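Enquirer: this is a predicted model, with the sequence first.
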Amino acid sequence: MKIVGLTGGIGSGKTTVAKMFSKLGVPVYIADVEAKKLTNSSKVIHRKLIKLLGEEAYSGESLNRAFVAEKIFNDRGLLDSVNKIIHPKVAAHFKKWASKQHTSYVIKEAAILFENGSYKECDTVILVTAPKPIRIERILARDKISKAEIEQRMDNQWSDEDKIQLADIVINNIDLEATKKRVEEVHKTLLFKAS
């Protein structure tokens, strides 16, 4: 079974593309969703994040997301430290999940696949792109954050230009129908490569 990484900057539409693959019957692992679950369920992550960020990192058993986001998005060193606590657990969880799938390929959707080096564990990497103004517009419509916060988060991710050099396949996600057609083409290619 092949492992296909799916990534893209914030607002690129990688989750939309992941849902399109899912509708085609491909098992999709959404790393951000699983990371959120693990930050609440893993005692190891809980203990390490409190040691790093203080008691305020958690509110009861749940991660205090607003507090953590405020701390890490202004401090790249702290962001890296948090990622080093969470990402190995997510990687182990993904491996366990993938071993239970029975398809030609699975998709691991992760925002920072290149930034954390996990793209090296993928057989193929798909990058979802969209022009920056469209991405900002999408995030403003979706999330309750300011344009300045969006740009700050974008600055913490690699540029599309840097990612394109490492990606095997690029899906430019501007028009939904065109994106859907492209996903179907890519799916056929991946099935052929896996057979």
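Expert: Thanks, I have the structure now. All values derive from a computational prediction rather than experimental measurement. Numbering: from 1, shown residues only.
Enquirer: when you work out contacts or count neighbours from here on, use the C-alpha atoms and nothing else.
Expert: Fine.
Enquirer: find the residue at the geometric middle of the chain.
Expert: residue 110 (2.1 Å; C-alpha atoms, centre = their mean).
Enquirer: so it makes contact with residue 4?
Expert: No - Residue 110 lies out of contact with residue 4 (C-alpha atoms under 8 Å); the separation is 10.7 Å.
Enquirer: A further structure is provided below for comparison with the first:
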Amino acid sequence: MKIIGLTGGIGSGKTTVAKFFSDLGVPVYIADIEAKKLTDSSPEIRYELTALLGEETYVGQILNRKFVADKIFKDKLLLEAVNGIIHPRVAVHFQDWVSKQNALYVIKEAAILFENGGYKNCDLTILVTAPKNTRLARVMARDAVSETEIEQRMNSQWSDEKKATLADIIIKNIDLHETQKQVISIHNKFLQTFKFQ
């Protein structure tokens, strides 16, 4: 079974692309969603994050996401430390999930696939891109956050140009109909290629 990494900057539309693959019957693992579940359910993660960031990190059993985001997106070392707590657990969870799938290939959608080295565990990678003003508009509409907050998050991720040097396939996600056509074409190519591997 092949593992295809799917990534893109905030607001690029990687989750939409992941859904297009899912609609074609491809098993899709959304790392950010699974990470959120793990941060709320794992006592080990809760203990380590609270030790790192303070008592306000959790409200009851639920991660105080705004508090954490405000701290880590202004401090690169803190961001790396938090990623160092969460990402190894997500990687183990992903491997367990993969072992239960029955398909020619699966998609692992992850926001920082290149930044954290996760792409090295993938057979191929897909990068989703979109113009910056489109990304800003999408995120502002979706998350009700300020342009400044989005810029901070964008600045904590690699640029599309840097990611493109490591990507095997690039999907320019501007027009949804065109994007869907690209996904179908990629899917068909994968089925042909992986069938004989």
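Expert: Cool, got the structure. Nothing here was measured: the structure is a model prediction, and the numbers come from that model.
Enquirer: tell me how the two chains score on TM-score.
Expert: After superposition, the two chains reach a TM-score (TM-score structural alignment, normalised by the length of structure 1) of 0.99; 195 aligned residues with a C-alpha RMSD of 0.5 Å.
Enquirer: how much space separates the residue nearest to the centre of structure 1 from residue 96 of structure 1?
Expert: Distance, residue 110 of structure 1 to residue 96 of structure 1, by C-alpha to C-alpha, to the nearest Å: 16 Å.
Enquirer: neighbours around residue 18 of structure 1, how many?
Expert: Per other C-alpha atoms under 10 Å, the neighbour tally for residue 18 of structure 1 reads 22.
Enquirer: and if you look at residue 65 of structure 2?
Expert: Residue 65 of structure 2 has 13 neighbouring residues, counting by other C-alpha under 10 Å.
Enquirer: cool, and residue 90 of structure 1?
Expert: Neighbourhood size, residue 90 of structure 1 [other C-alpha under 10 Å]: 20.
Enquirer: equivalent analysis for residue 75 of structure 2, please.
Expert: Per other C-alpha under 10 Å, the neighbour tally for residue 75 of structure 2 reads 12.
Enquirer: now swap in residue 48 of structure 2 and tell me
Expert: Residues near residue 48 of structure 2, counting by other C-alpha under 10 Å: 15.
Enquirer: and it, how far from residue 78 of structure 2?
Expert: In this view, residue 48 of structure 2 and residue 78 of structure 2 are 13 Å apart by C-alpha to C-alpha.
Enquirer: hang on, the earlier thing: ok, the residue nearest to the centre of structure 1 to residue 125 of structure 1 distance?
Expert: Separation of residue 110 of structure 1 from residue 125 of structure 1 (C-alpha to C-alpha) stands at 11 Å.
Enquirer: shared neighbours, those two?
Expert: The contact sets of residue 110 of structure 1 and residue 125 overlap at 5, 6, 7 (C-alpha atoms under 8 Å, 6 or more residues apart in numbering).
Enquirer: contacts for the helix or strand containing the second one next, please.
Expert: Spelled out, it's residue 6 of structure 1. With elements taken from DSSP states H and E, the one containing residue 6 of structure 1 is strand 2-8. By C-alpha under 8 Å, 6+ apart, the list of residues contacting strand 2-8 of structure 1 from outside reads 14, 18, 104-113, 119, 121-129, 160, 194.
Enquirer: and the top helix by length along structure 2, how far from structure 1 on average?
Expert: Looking across structure 2 with DSSP state H, the single longest helix is helix 76-98. Once fitted to structure 1, helix 76-98 of structure 2 is off its aligned match by 0.2 Å on average (mean C-alpha distance after the TM-score superposition for structure 1).
Enquirer: got the angle for that helix vs strand 2-8?
Expert: Per axes from the mean of the first three to the mean of the last three C-alpha atoms, to 10 degrees, the angle that helix 76-98 of structure 2 makes with strand 2-8 is 150 degrees.
Enquirer: show me what helix 76-98 of structure 2 is packed up against.
Expert: Packed against helix 76-98 of structure 2, as judged by 3 or more C-alpha pairs under 8 Å, 6 or more residues apart in numbering; DSSP states H and E, are the following elements: helix 31-41, helix 43-53, helix 65-72.
Enquirer: quick one: terminal-to-terminal distance for stretch 53-70 of structure 2?
Expert: End-to-end distance of stretch 53-70 of structure 2: 11 Å, with C-alpha to C-alpha as the criterion.
Enquirer: which residues are contacting it?
Expert: Residues from elsewhere that reach stretch 53-70 of structure 2, judged by C-alpha under 8 Å, 6+ apart: 39, 40, 41, 46, 49, 50.
Enquirer: any buried residues in that stretch, and which?
Expert: Buried residues in stretch 53-70 of structure 2, defined by neighbour count with 16 or more other C-alpha atoms under 10 Å: 53, 57, 58, 63, 68.
Enquirer: same thing with stretch 31-51 of structure 1?
Expert: Applying a neighbour-count criterion of 16+ other C-alpha under 10 Å, the buried positions in stretch 31-51 of structure 1 are 31, 35, 38, 39, 40, 45, 46, 49.
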